[in-house]
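Visitor: here you go, sequence then predicted model.
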Amino acid sequence: MATVEFVKLVKRYGAIEVVHAIDLAINDGEFIVLVGPSGCGKSTSLRMLAGLEDISAGEIRIDGRVVNEVEPRDRDIAMVFQDYALYPHMSVYENMAFSLQYRKVPKREIDKRVREAASVLGLDPYLNRRPKQLSGGQRQRVAMGRAIVRKPQVFLFDEPLSNLDAKLRGSMRIEMKKLHQRLGVTTVYVTHDQVEAMTLADRVVVMNGGHIEQIGTPDEVYHAPASLFVAGFIGAPTMNLIPARVEAGGLKLDGTEAAVPLNADLDEGARVVFGLRPEDVEVVEEGTPPPGFVDLAAVVEVVEPLGADTLVFTSLGTHAVASRVRPEVRPAPGETVKLRCNLSRMHLFDADTGRAIGAPHTRADKGLAGGAARGVVHA
């Protein structure tokens, strides 16, 4: 196992810079997920770590050793690709053994490693099959087994589950989590799927436009997003975000008649963005809000029953607002309801910079810490 460091890492294609001097320190045995939209630089960063892309500037260190000029085969890493990259003419056993044979590992040691990996991944019954005789999930396990037998210092995964159906992705996430818990190998995982990021990672690295927006635990990036981008990217549905202006004693929400009380030291007239997660917005028909809550009138647009809960999409003036509510709550489209907002969960962002405003929000029930996680202002 090993530590991994990016130090002012840059990647350029000609005059176009696609990764902008990023810094990242990955601990020994940590599972790090790079997440972000297409084109954000996450796969390029992974490929530089693997040695498949040249580094334009900065350094990559594996266990303290600078590897900028080290050949991929000499970096002691193993990579699992999106398309599995299995040899179709070889059996599962042969695919898993190939890299060890190439390195002239003794046959007895090869057999031991392949069978150990097959046992861990549940591939024992399939060792004599060819890839075309396997399901997508089984092929992915073979690709993982081929990486495991090498016993590398670092595992690299480049969107390995994106070709699987939703059910299989869910089961494979569990298998990958178990595998990391068992092996404890430093792992760098790239995905555009925030569910994979939130469920697999020890820490999440949210990337945007070649920059790192935030580094934190899944709880930190969800409950205390450092920027508007993170707030609008993490979560399904994502955070409700409404532009607003600071007025005496509160916020005037743009495009509505609504005002929200505010207990924060902000200049009157300042432009901000008010944010609340859908689970912090309850749909009610009547009653008086308790202290720390405010009711806002909205019109129901769409109701999505999900079984365990229900998503209610409403219009608040000119803005769409999503609520995650109890499964039995089923208002009718067109109905006017009250959105009861939990202001202790309010997020505020600077409208110009997009950065979070306020002190770190510590939730005793979630054990959040500060660091890069900032941006909840208490009402």
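Guide: All right, it came through fine.

Visitor: please count neighbours and contacts with C-alpha atoms only from this point.
Guide: Fine.

Visitor: where's R141, which helix or strand?
Guide: Using DSSP states H and E, R141 falls within helix 136-148.

Visitor: which helices and strands does that helix pack with?
Guide: Under the contact criterion of 3 or more Cα pairs under 8 Å, 6 or more residues apart in numbering; DSSP states H and E, the helices and strands touching helix 136-148 comprise strand 77-80, helix 92-102, helix 107-121.

Visitor: just these: most buried one?
Guide: Comparing those by mean neighbour count (mean count of other Cα atoms under 10 Å), strand 77-80 ranks first with a mean of 22.

Visitor: wait, I26 touches V4, no?
Guide: Yes: using Cα atoms under 8 Å, I26 is in contact with V4, at 5.0 Å.

Visitor: who has more neighbours out of these two?
Guide: V4 (25 against 19; other Cα atoms under 10 Å).

Visitor: distance of that one from V120?
Guide: According to Cα to Cα, to the nearest Å, V4 and V120 sit 26 Å apart.

Visitor: what of N208?
Guide: 36 Å.

Visitor: same deal with K167?
Guide: 21 Å.

Visitor: buried residues in the lengthiest strand in the chain?
Guide: Under DSSP state E, the strand in the chain containing the largest number of residues is strand 293-305. Residues of strand 293-305 classed as buried: 293-303, 305 (neighbour count, 16 or more other Cα atoms under 10 Å).

Visitor: quick one: which of these is nearest to Y93?
Guide: The nearest member of the buried residues of strand 293-305 to Y93, counting by Cα to Cα, is P305 at 45.8 Å.

Visitor: quick check, that closest one in contact with L311.
Guide: Yes: using Cα under 8 Å, P305 is in contact with L311, at 6.4 Å.

Visitor: which stretches of the stretch 151-300 of the chain form strands?
Guide: Assigned by DSSP state E, counting those that start in this stretch, the strands in the stretch 151-300 of the chain fall at 154-158, 186-191, 203-208, 211-216, 240-247, 250-253, 259-261, 271-276, 281-284, 293-305.

Visitor: how close does N342 get to V273?
Guide: N342 is 16 Å from V273, where distance means Cα to Cα.

Visitor: these two: which has the busier surroundings?
Guide: V273 (25 against 21).

Visitor: turn the helices and strands packed on helix 136-148 into a markdown table, including distance to V66.
Guide: A markdown table is the format used below for the helices and strands packed on helix 136-148 (distance: least, Cα to Cα, whole Å):
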| stretch | distance to V66 |
| --- | --- |
| strand 77-80 | 14 |
| helix 92-102 | 24 |
| helix 107-121 | 29 |
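
Visitor: next up, a second structure to put side by side with the first:
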Amino acid sequence: MNKNAVMALDAQYYLPVFARYPIVLERGEGPYVYDNEGKKYLDFLAGIAVNLLGHGHPGLVKAVAEQAGKLIHCSNLYYTEVQAKLVQKLAQRSGLERVFIANSGAEANEGAMKLARKYGKLQSESKVEIITAQHSFHGRTLATLTATAQEKYQKGYEPLPQGFSHVPFGDLTAMEAAVSAKTCAVLLEPIQGEGGVHVPPAGYLKAVRELCDKHGALLIFDEIQTGVGRTGTFFAYEQEGITPDIVTLAKGLAGGVPIGAFLAREEVAQAFHAGDHGSTFGGNPLACAAALAVMEAMEEEGLLDNANKLGQLLQDKLRQLAQKYPGVITTVRGRGLIVGAELAGQGRGIVEACLEKGVIINCTAGNVLRFVPPLNITAAHIEEVIAVLDGVLKEHGAF
């Protein structure tokens, strides 16, 4: 089918919930994707931080193909070796003793909040409040969009679930005022991704950890976007010298195969009993095999070091562009290979111009160019992106 035919089918039958760009992607190889007209694009969005190993990674392809030939799905009424191996690896990597495998980030966050509520009620029937940060993003189910303190995602879905409150991200004074005996958990992204790649002040997350301990509240880190090496360590929280009570993962964990997970301390996990939570597809052998392949590649290919080194190079290059175009880029921030370049105006036009020139990035929060490429990119790929962006900004001029 040609591009127009595909787009016409989508327009006729798909729910009108996506503002898609007018290309039809057909295949990928490494950090590149190709549309059905043969045009090549350098993919620095990676499925929104999902395609951790790029496209067509041999180890991932082999693991998925082999597992598909053996067993794709198995009910959680039974055991599988591949699931057991994955939860062992995640538990050992995190220092959190228990793991539940789901299908998405929203499901992982739902499960984490359910567990926090159940654990809180063991202490007091009133210990049910969950505190999140403004401009966060935790998912699109009713509970997770309530936790997502952005009105644009909540409008039209009222009444929203009760028991949530929101404070400014990085504001310790506001957090101290909000946490009380009724707080069962504080849920934070170590770096806000969808909210604009916001990095909290130094020491903030550690101070929140101490505050939660003081009030008997759980600390939950949403590492849907920052986890699995994106920031240069497997979990972003490792860089803060702390450990949460619960952490959630998804996106890059299986390199593109849908998966989610939440991990918890043993004491917290024991609040759940058989029948308290579940998932039909969660932890299926195909997704688990893909996740194991991703974790193996990360270890064997030095992807954490690469994310640190290449992330710093990307920020340095973007700051050079900010100096060259001071009326366009105002701030560059991030950690590892989650990087944001804040603009003085709206960014969609710049994203569209880059796409036309064969580079895929995106704009979040309206005015922040977001770069979340595969973790196995090279310096040459960064130079290619910067050259295209330089040309686009030159043509764009100041806002």
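Guide: Yes, it's here. All values reported here derive from a predicted model rather than from experimental measurement.

Visitor: please state their TM-score.
Guide: The TM-score (TM-score structural alignment, normalised by the length of the first structure) is 0.28; 164 aligned residues with a Cα RMSD of 6.3 Å.

Visitor: that older thread, tell me what the longest strand of the first structure is packed against?
Guide: Using 3+ Cα pairs under 8 Å, 6+ apart, the elements in contact with strand 293-305 of the first structure are strand 310-316, strand 336-342.

Visitor: mind putting those strands into TSV with distance to P261 of the first structure?
Guide: Output for those, formatted as TSV (distance: least, Cα to Cα, whole Å):
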stretch	distance to P261 of the first structure
strand 310-316	17
strand 336-342	11
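
Visitor: and these: which comes nearest L251 of the first structure?
Guide: Across those, the minimum distance to L251 of the first structure, taken as Cα to Cα, is reached by strand 336-342, at 13.5 Å.

Visitor: relative to strand 310-316, how tilted is the closest one?
Guide: Angle of strand 336-342 of the first structure versus strand 310-316, following axes from the mean of the first three to the mean of the last three Cα atoms, to 10 degrees, is 100 degrees.

Visitor: now for strand 336-342 of the first structure, which elements pack on it?
Guide: Counting contacts by 3+ Cα pairs under 8 Å, 6+ apart, strand 336-342 of the first structure is packed against strand 281-284, strand 293-305.

Visitor: tabulate the ones you listed (TSV), appending distance to G136 of the first structure.
Guide: Conversion of those to TSV gives the following (distance: least, Cα to Cα, whole Å):
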stretch	distance to G136 of the first structure
strand 281-284	40
strand 293-305	30
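
Visitor: contacts only, for S315 of the first structure.
Guide: Shown in contact with S315 of the first structure (Cα atoms under 8 Å, 6 or more residues apart in numbering): 298-301, 321.

Visitor: give me the nearest residue to Q154 of the second structure, chain neighbours excluded.
Guide: Computed as Cα to Cα, 6 or more residues apart in numbering, the closest residue to Q154 of the second structure that is not its neighbour in sequence is L145, at 6.2 Å.

Visitor: which strand or helix spans the one you found?
Guide: Using DSSP H and E, the element containing L145 of the second structure is helix 142-147.

Visitor: okay, buried residues for the helix or strand just after that helix please.
Guide: Downstream of helix 142-147 of the second structure, the next assigned helix or strand under DSSP H and E is helix 151-154. Neighbour counts over helix 151-154 of the second structure (16+ other Cα under 10 Å) mark Q154 as buried.

Visitor: which other helices and strands contact helix 151-154 of the second structure?
Guide: Using 3+ Cα pairs under 8 Å, 6+ apart, helix 151-154 of the second structure sits against helix 142-147.

Visitor: which helices and strands does the helix it packs on pack with?
Guide: Partner elements for helix 142-147 of the second structure (3+ Cα pairs under 8 Å, 6+ apart): helix 105-123, strand 129-133, helix 151-154, strand 164-167.

Visitor: which other helices and strands contact the first one?
Guide: It stands for helix 105-123 of the second structure. The contact analysis (3+ Cα pairs under 8 Å, 6+ apart) places helix 105-123 of the second structure against helix 142-147, strand 183-188, strand 218-222, strand 246-249, strand 260-264, helix 266-269.

Visitor: could you dump those to JSON lines with mean neighbour count and distance to A177 of the second structure?
Guide: Shown next, in JSON lines, are those (neighbours: other Cα atoms under 10 Å; distance: least, Cα to Cα, whole Å):
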{"stretch": "helix 142-147", "mean neighbour count": "23", "distance to A177 of the second structure": "18"}
{"stretch": "strand 183-188", "mean neighbour count": "28", "distance to A177 of the second structure": "12"}
{"stretch": "strand 218-222", "mean neighbour count": "27", "distance to A177 of the second structure": "16"}
{"stretch": "strand 246-249", "mean neighbour count": "28", "distance to A177 of the second structure": "23"}
{"stretch": "strand 260-264", "mean neighbour count": "28", "distance to A177 of the second structure": "26"}
{"stretch": "helix 266-269", "mean neighbour count": "16", "distance to A177 of the second structure": "25"}
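
Visitor: mind putting these in CSV, distance to E107 of the second structure included?
Guide: Formatted as CSV, these follow (distance: least, Cα to Cα, whole Å):
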stretch, distance to E107 of the second structure
helix 142-147, 9
strand 183-188, 15
strand 218-222, 12
strand 246-249, 9
strand 260-264, 7
helix 266-269, 17
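
Visitor: and the helices in the second structure?
Guide: 3-13, 46-49, 58-68, 81-94, 105-123, 142-147, 151-154, 172-178, 204-215, 266-269, 285-301, 303-324, 348-356, 379-396 (DSSP state H).

Visitor: out of these, which is closest to G28 of the second structure?
Guide: Taking Cα to Cα, helix 46-49 is the member of those nearest to G28 of the second structure, at 10.5 Å.

Visitor: pull out the buried positions in stretch 391-398 of the second structure.
Guide: Going by neighbour count (16+ other Cα under 10 Å), the buried part of stretch 391-398 of the second structure is 392-393.

Visitor: helices and strands around the lengthiest helix in the first structure, which ones?
Guide: Ranked by residue count and defined by DSSP H, the top helix of the first structure is helix 166-183. Helices and strands touching helix 166-183 of the first structure, by 3+ Cα pairs under 8 Å, 6+ apart, are helix 194-200.

Visitor: report all helices and strands that the helix it packs on contacts.
Guide: Using 3+ Cα pairs under 8 Å, 6+ apart: helix 194-200 of the first structure touches strand 31-35, helix 166-183, helix 218-223.

Visitor: compare those and give me the one nearest L156 of the first structure.
Guide: Of all those, strand 31-35 comes closest under Cα to Cα, at 9.9 Å.
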